[in-house]
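K.L.:
just to be clear, the model below is a prediction. Sequence and coordinates:
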Amino acid sequence: MDTAAAPQVQGAWRIDAERLWSRLMALARIGATPGGGVDRQALSAEEIASWHAMIDWALSAGLEPSTDAVGNLFIALPGADRDAPPVLAGSHLDSQPGGGRFDGVYGVVAALEVLTTLAERGVRPPVDIVCVAWMNEEGSRFAPGMMGSEAFAGVRSLEAVREVRDADGVAVGDALDALHAAFPALRRRPLGFPVAAYLEAHIEQGPVLEAQQCTIGVVTGIQGKKTFDIVIDGERGHAGTLAMADRRDALEAFTRIAAALYTEIGGHDDLVKFTIGRVQVEPNAPSVVPECVTMRIDLRHPDNAVLRHLGQRLAELCDALAAPCRVGVTALVDAPSNGFDASLQQSIARAAGRIGVPHMPILSAAGHDARHMASLCPSAMIFIPCRGGVSHAEHEWAEPAHVAAGADVLLNVLLPYAAAGEGETP
């Protein structure tokens, strides 16, 4: 970790920290929960309201809002060459049902603040610099997550995205149509246009930066992730009359499978992250032998070879332990580990030094839209600490000074692209 508080270098630019914080708190009121958190689901009325706020702020700064077929929001500082690939910076506006005020939305508002600062200084960059809010990063309403960046990167087709339904049976396609109908005058961009570079600022969602008393994390990459739906089918029976030996109890099979998965997969090494995050039992009645159990598994590891092995072993264990029930294993997400652009990482470290804050390299344990952008263009992430490493919770918190510092770093990394201020082109 670079712990030396480097002196401020003449020429380092700063964003308006008070305006940035005020806008973050304004968006936190959209979908606010009683416990001080946020429930702003993808393509919901609350997300539409957050779009209205973002677009109003953009227009007041002379910036240009637009969208695309999958519901990504773009806000551009126009450049001299409007046809050249732009530079993108952003994250997402949707939240978990009991999420916090900073996850995702910080990266979007920080990017908007950078563009506003550049516009106020009369900067006209060589190419467009664009703030982006990706659609449905969280995947809490529509699964899986990162739909906007996946469709943009060509990982998932628009048609496949539109067919997904939420727990109430609402299709993404219908929710997208409602979103676009709320903004009939918004210009429509082509899906998946070329991009020169991508940057994403985010809270760490872990305890490392806080423990190291470090303000900026220079993210080296994102660990790999696999998710699975596992369905165990048994047979319904009367709890009072069906002998134990004659039962095909799906919940009993689940307990065997779950115990083995926690032991062998979850205990593979110190780097693995294994979670059974959702379990549904049918018919879920007190006097009925369960006939079906569905569970959702989240499996992560930074080593792609280990991740592949564990994913294969997971399926083998399910098959071996399900009898006398049947089991089906469906892979939902297969996202290998990725690294971020070395030159951009160096630019982030230099920018942190310019504004005088400590920085360190860090691997992202959580997934982000930057994962998909890294396959399209030079990409990188900037982390700031969050209190206690807590995220996806109502008491998620980031200090105002750290919020401002991350945006200052983002601004100074983007300055060479804007042909403003001092610095080397990344």
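P.N.:
Cool, the structure landed.

K.L.:
rest of the way, CA atoms for contacts and neighbours
P.N.:
Noted.

K.L.:
in the stretch 51-200 of the chain, which spans are strands?
P.N.:
Along the stretch 51-200 of the chain, counting by DSSP state E, counting those that start in this stretch, strands occupy 64-67, 73-77, 87-92, 129-134, 187-188, 197-203.

K.L.:
tabulate the ones you listed in CSV, adding columns for mean neighbour count and distance to residue 108.
P.N.:
Compiled in CSV, the strands of the stretch 51-200 of the chain are given as follows (neighbours: other CA atoms under 10 Å; distance: least, CA to CA, whole Å):
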stretch, mean neighbour count, distance to residue 108
strand 64-67, 20, 13
strand 73-77, 25, 10
strand 87-92, 27, 4
strand 129-134, 28, 6
strand 187-188, 14, 19
strand 197-203, 27, 8
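
K.L.:
and the ones you listed as a markdown table, adding distance to residue 310?
P.N.:
Output for the strands of the stretch 51-200 of the chain, formatted as a markdown table (distance: least, CA to CA, whole Å):
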| stretch | distance to residue 310 |
| --- | --- |
| strand 64-67 | 39 |
| strand 73-77 | 37 |
| strand 87-92 | 30 |
| strand 129-134 | 30 |
| strand 187-188 | 42 |
| strand 197-203 | 29 |
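
K.L.:
which one of those lies nearest to residue 419?
P.N.:
Nearest to residue 419, of all these, is strand 129-134, at 11.4 Å by CA to CA.

K.L.:
got another one to weigh against that:
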Amino acid sequence: MMASAPHGGPRAPRIDGERLWRRHLELARHGALSAGGVDRPAFSAIDAQARRQLVDWGRAIGLVPSMDAIGNLFLRRTGRRPELPAVATGSHLDTQPTGGKFDGAYGVLAGLEALASLHEAGLQTERDLLLVVWANEEGSHFAPTTMGSAVFSGQLPLAEALAAQAPDGGRLEDALPAFLAAHPEVPRQDTAPPLHAFLEAHIEQGPVLEAAGLPLGIVTGIQGLRWLEVDVRGQEAHAGTTPGSVRRDALRQAVQMARALFAHFDALGDSVRFTLGRWRVEPGSPNTVPGRVRFTIDLRHPREAALADGEEAIRQLCETHAGPCTVAVERLSGSAPIVFPEGIRDLLDQCADLWAFPRMALVSGATHDAKLLHGVTTTGMLFVPCEKGISHNQLENATPEHLAAGTQVLAEALLRLADA
């Protein structure tokens, strides 16, 4: 990694941890839920409200906003040599339907606070610094996940993203124009800005750091991911008149598949992550034998070969337990495991050492936008603990001290990368 090797003392100014915490609470008002969480769907009016708040904060420190065709938002701090590729940081602001205050939002607000500290100290970097809000990271309404960063990196064609369909049948190409129009003072950016590096700060979304009593994790890589949908088709029938021996009950067979799948992956241990997510039962009548069931599978592992073996096992087990029904398994999306460059990991580790923060190395179990950027620039990630490892949940929580620690290291690393 071509960055100035940390020596002597820290170069970054001290960030304002109280302001960082206050902004998390203020941003969480956009989509606030009664139990303390946040519901801020991607491309919604609430998502646009949160972004306008961020734009206002950014403009107060001289950041210039722009937005691309899929809704990725960029806030630029000009350096001495704007012709050079920029150093970027950020994450996402969209949430799960019952999400928390910190997933995604922390990476955005940590980047904002890092840039605010440089502004207040009067420090200008050689390269531009870019704060990015990636659109639709969660993929909970319009799949796939990490949509904005996938379009930016060229891994998902824009036309394919616009064809995405929500569970209610709505299409993204119909919803996106109103979302873009909700940012009237943000100019469009037609070409992707070249990047020298991208760093993403995030809550861990797992229990490892908290269990170790450490405030910081240097992420070594991200697990591979495959999303599959299993489509079981039988025959609808009257619940009171059709004997069990002649039924083609799609739900009965889907449940048998689920039991077999859980048994298979449980036997492999904790290195594999297997989840059955969305279930759709048709026709959904209490006195009709289900004729069709569709359910999704989220499969993750740090090794690509294990993912391939897992997908093949899913297909075989579903066929074995289809009974009188038919079954089809479709891969909805997927991404290979990645390892972050050693140079960027070393830089983050050394910056943490400069500020005397204990840390550990760990693999990310969740997919993040940094994974999609990995193919187009040098990438790296920092984790801070979250309480009990809970995320995608209204109980998601983090401490002001841990958020500030990660932000301080992020600011140090951004400054050194931007002067490289």
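P.N.:
Here it is on my side, so go on. Since the model is a prediction, treat every value here as computed from it, not as a measurement.

K.L.:
need the TM-score between these chains.
P.N.:
Superposed pair, TM-score by TM-score structural alignment, normalised by the length of structure 2: 0.95. Supporting alignment: 413 aligned residues with a CA RMSD of 1.4 Å.

K.L.:
tell me which residues touch the residue most central in space within structure 1, please.
P.N.:
What sits nearest the mean C-alpha location of structure 1, by CA atoms, centre = their mean, is residue 368, with 3.7 Å. With contact taken as CA atoms under 8 Å, 6 or more residues apart in numbering, residue 368 of structure 1 is in contact with 137, 146, 222.

K.L.:
and the gap between residue 228 of structure 1 and residue 318 of structure 1?
P.N.:
In this view, residue 228 of structure 1 and residue 318 of structure 1 are 12 Å apart by CA to CA, to the nearest Å.

K.L.:
same question for residue 376 of structure 1.
P.N.:
Residue 376 of structure 1 sits 36 Å away from residue 318 of structure 1, taking CA to CA as the criterion.

K.L.:
looking at these two, which one has more neighbours?
P.N.:
Applying other CA atoms under 10 Å to residue 376 of structure 1 and residue 318 shows that residue 318 carries more neighbours, namely 24 against 18.

K.L.:
for the equivalent of the more buried one over in structure 2, give me its contacts.
P.N.:
Counting by TM-score structural alignment, residue 318 of structure 1 corresponds to residue 318 in structure 2. Shown in contact with residue 318 of structure 2 (CA under 8 Å, 6+ apart): 257, 327.

K.L.:
and for residue 398 of structure 1?
P.N.:
102, 203, 384-387.

K.L.:
doesn't it lie inside a helix?
P.N.:
No: counting by DSSP: H, G, I helix; E, B strand; the rest coil, residue 398 of structure 1 is not part of a helix but coil.

K.L.:
which position in structure 2 aligns with it?
P.N.:
Match for residue 398 of structure 1 (TM-score structural alignment): residue 398.

K.L.:
if we can go back for a sec, so which of the strands of the stretch 51-200 of structure 1 gets nearest residue 264 of structure 1?
P.N.:
Short answer: strand 197-203, nearest of these by CA to CA, at 31.5 Å.

K.L.:
leaving out the residues flanking it, which one is nearest to residue 382 of structure 1?
P.N.:
residue 201 (4.6 Å; CA to CA, 6 or more residues apart in numbering).

K.L.:
quick one on the thing from earlier: for the host helix or strand of the match of residue 318 of structure 1, list every residue counted as buried.
P.N.:
Element membership for residue 318 of structure 2, per DSSP states H and E: helix 304-320. Of all the residues in helix 304-320 of structure 2, those buried under the rule 16 or more other CA atoms under 10 Å are 304, 306-307, 310-311, 314-315, 317-319.

K.L.:
give me the angle between the very next helix or strand once past it and helix 304-320.
P.N.:
Going down the chain from helix 304-320 of structure 2, the next helix or strand is strand 326-335, by DSSP H and E. Interaxial angle, strand 326-335 of structure 2 versus helix 304-320 (axes from the mean of the first three to the mean of the last three CA atoms, to 10 degrees): 160 degrees.

K.L.:
now for strand 326-335 of structure 2, which elements pack on it?
P.N.:
Counting by 3 or more CA pairs under 8 Å, 6 or more residues apart in numbering; DSSP states H and E, the packing neighbours recorded for strand 326-335 of structure 2 are strand 224-233, helix 304-320.

K.L.:
which among the ones you listed is found nearest to residue 285 of structure 2?
P.N.:
Among these, the nearest to residue 285 of structure 2 by CA to CA is strand 224-233 (16.0 Å).

K.L.:
which one in structure 2 is aligned with residue 154 of structure 1?
P.N.:
That one, residue 154 of structure 1, aligns with residue 154 by TM-score structural alignment.

K.L.:
neighbours of its match, how many?
P.N.:
The local packing of residue 154 of structure 2 (other CA under 10 Å) involves 14 other residues.

K.L.:
the one 4 residues further on too?
P.N.:
The burial count assigned to residue 158 of structure 2 is 16, neighbours taken as other CA under 10 Å.

K.L.:
do you know how far the residue nearest to residue 382 of structure 1 is from residue 61 of structure 1?
P.N.:
Counting by CA to CA, the gap from residue 201 of structure 1 to residue 61 of structure 1 is 21 Å.

K.L.:
please apply the same query to residue 46 of structure 1.
P.N.:
According to CA to CA, residue 46 of structure 1 stands 23 Å off from residue 61 of structure 1.

K.L.:
more crowded one of these two?
P.N.:
Higher neighbour count among residue 46 of structure 1 and residue 61: residue 46, with 21 against 18, using other CA under 10 Å.

K.L.:
buried residues, whichever helix or strand the more buried one is part of. List them.
P.N.:
Take DSSP H and E as the rule and residue 46 of structure 1 turns out to sit in helix 45-60. The neighbour-count check on helix 45-60 of structure 1 (16+ other CA under 10 Å) flags 45-51, 54-55, 57-58 as buried.

K.L.:
what of stretch 14-23 of structure 1?
P.N.:
14-15, 17, 20-21, 23.

K.L.:
these into JSON lines, with extra columns for distance to residue 329 of structure 1 and secondary structure?
P.N.:
As requested, the buried residues of stretch 14-23 of structure 1 are exported to JSON lines (distance: CA to CA, whole Å; DSSP: H, G, I helix; E, B strand; the rest coil):
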{"residue": "14", "distance to residue 329 of structure 1": "51", "secondary structure": "coil"}
{"residue": "15", "distance to residue 329 of structure 1": "49", "secondary structure": "coil"}
{"residue": "17", "distance to residue 329 of structure 1": "48", "secondary structure": "helix"}
{"residue": "20", "distance to residue 329 of structure 1": "45", "secondary structure": "helix"}
{"residue": "21", "distance to residue 329 of structure 1": "45", "secondary structure": "helix"}
{"residue": "23", "distance to residue 329 of structure 1": "44", "secondary structure": "helix"}
